[in-house]
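S.K.: can you look at this prediction? I've put the sequence above it.
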Amino acid sequence: MYLLGIGIVLLALKYFEIGPVAGWDWWWVLSPFALAVAWWTFADWSGYTKRKAVERENSRKQARIDKSREQLGLGPKKRR
């Protein structure tokens, strides 16, 4: 996501001819977009995206369980 943001900023600077970016070649300005595509391809291929989604789901589930236990007066379960 950071690469996409950097690419948008560089694209705007190049388009409106602001600062030193106005003199850069277009391939320098567009390279963050190519890197973002490469990162997304790698993340999907390696399973990184799915792993992060599962971790988020598990942490939300555990937070709900802890909240329910606390509301029942049982306190959070101790993990070993």
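M.R.: Received it, and whenever you're ready, just let me know what you need. Numbers count the residues shown, from 1 in each chain.
S.K.: from here on, just use CA atoms for contacts and neighbour counts.
M.R.: Fine.
S.K.: show me what counts as buried in stretch 73-80.
M.R.: For stretch 73-80, a neighbour-count test (16 or more other CA atoms under 10 Å) marks nothing as buried.
S.K.: do the same with stretch 13-32
M.R.: Under 16+ other CA under 10 Å, the buried positions of stretch 13-32 are 13, 14, 21, 22, 29, 30, 32.
S.K.: try this one side by side with the last:
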Amino acid sequence: MYFLILGVILLLLKYLEVGPVAAWSWTVVLAPFALTVLWWAWADWSGYTKRKEMEKEDQRKVNRIAKAKEAMGQGPRRR
């Protein structure tokens, strides 16, 4: 996501001819977009995206159970 934001900023700076970015080559300005594609491909291939999704799901489940216990008047367990 950071590469994508950086790419958009550099693209705007190049298009509007602001600062030293106006003199840079288009390949340098467009490189963050290629890095974004590589990052997304790696994240999908390695299972990183799915793992993060499962962690969010597990946390939502824990929060939902804690909220239900709180509504029934049961506090968290003590060990």
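M.R.: In hand now; what should we look at? Keep in mind the model is a prediction, meaning the values are calculated, not measured.
S.K.: now the TM-score, please.
M.R.: Once superposed, chain against chain, the TM-score is 0.95 (TM-score structural alignment, normalised by the length of structure 2); 79 aligned residues with a CA RMSD of 1.2 Å.
S.K.: still on that earlier bit, most widely separated two among the buried residues of stretch 13-32 of structure 1?
M.R.: Comparing all pairs in those by CA to CA, the longest separation belongs to 22 and 32, at 16.2 Å.
S.K.: could I get the full set of strands for structure 2?
M.R.: Using DSSP state E, structure 2 contains no strands.
S.K.: for it, longest helix please?
M.R.: helix 48-71 (DSSP state H).
S.K.: run through who's touching it.
M.R.: 43, 44, 75, 76 (CA atoms under 8 Å, 6 or more residues apart in numbering).
S.K.: how about structure 1, which residue sits the furthest from its center?
M.R.: residue 73 (36.8 Å; CA atoms, centre = their mean).
S.K.: any idea how far that one is from residue 66 of structure 1?
M.R.: 11 Å (CA to CA, to the nearest Å).
S.K.: residue 27 of structure 1 too?
M.R.: Residue 27 of structure 1 is 51 Å from residue 66 of structure 1, where distance means CA to CA.
S.K.: do residue 30 of structure 1 as well
M.R.: 46 Å.
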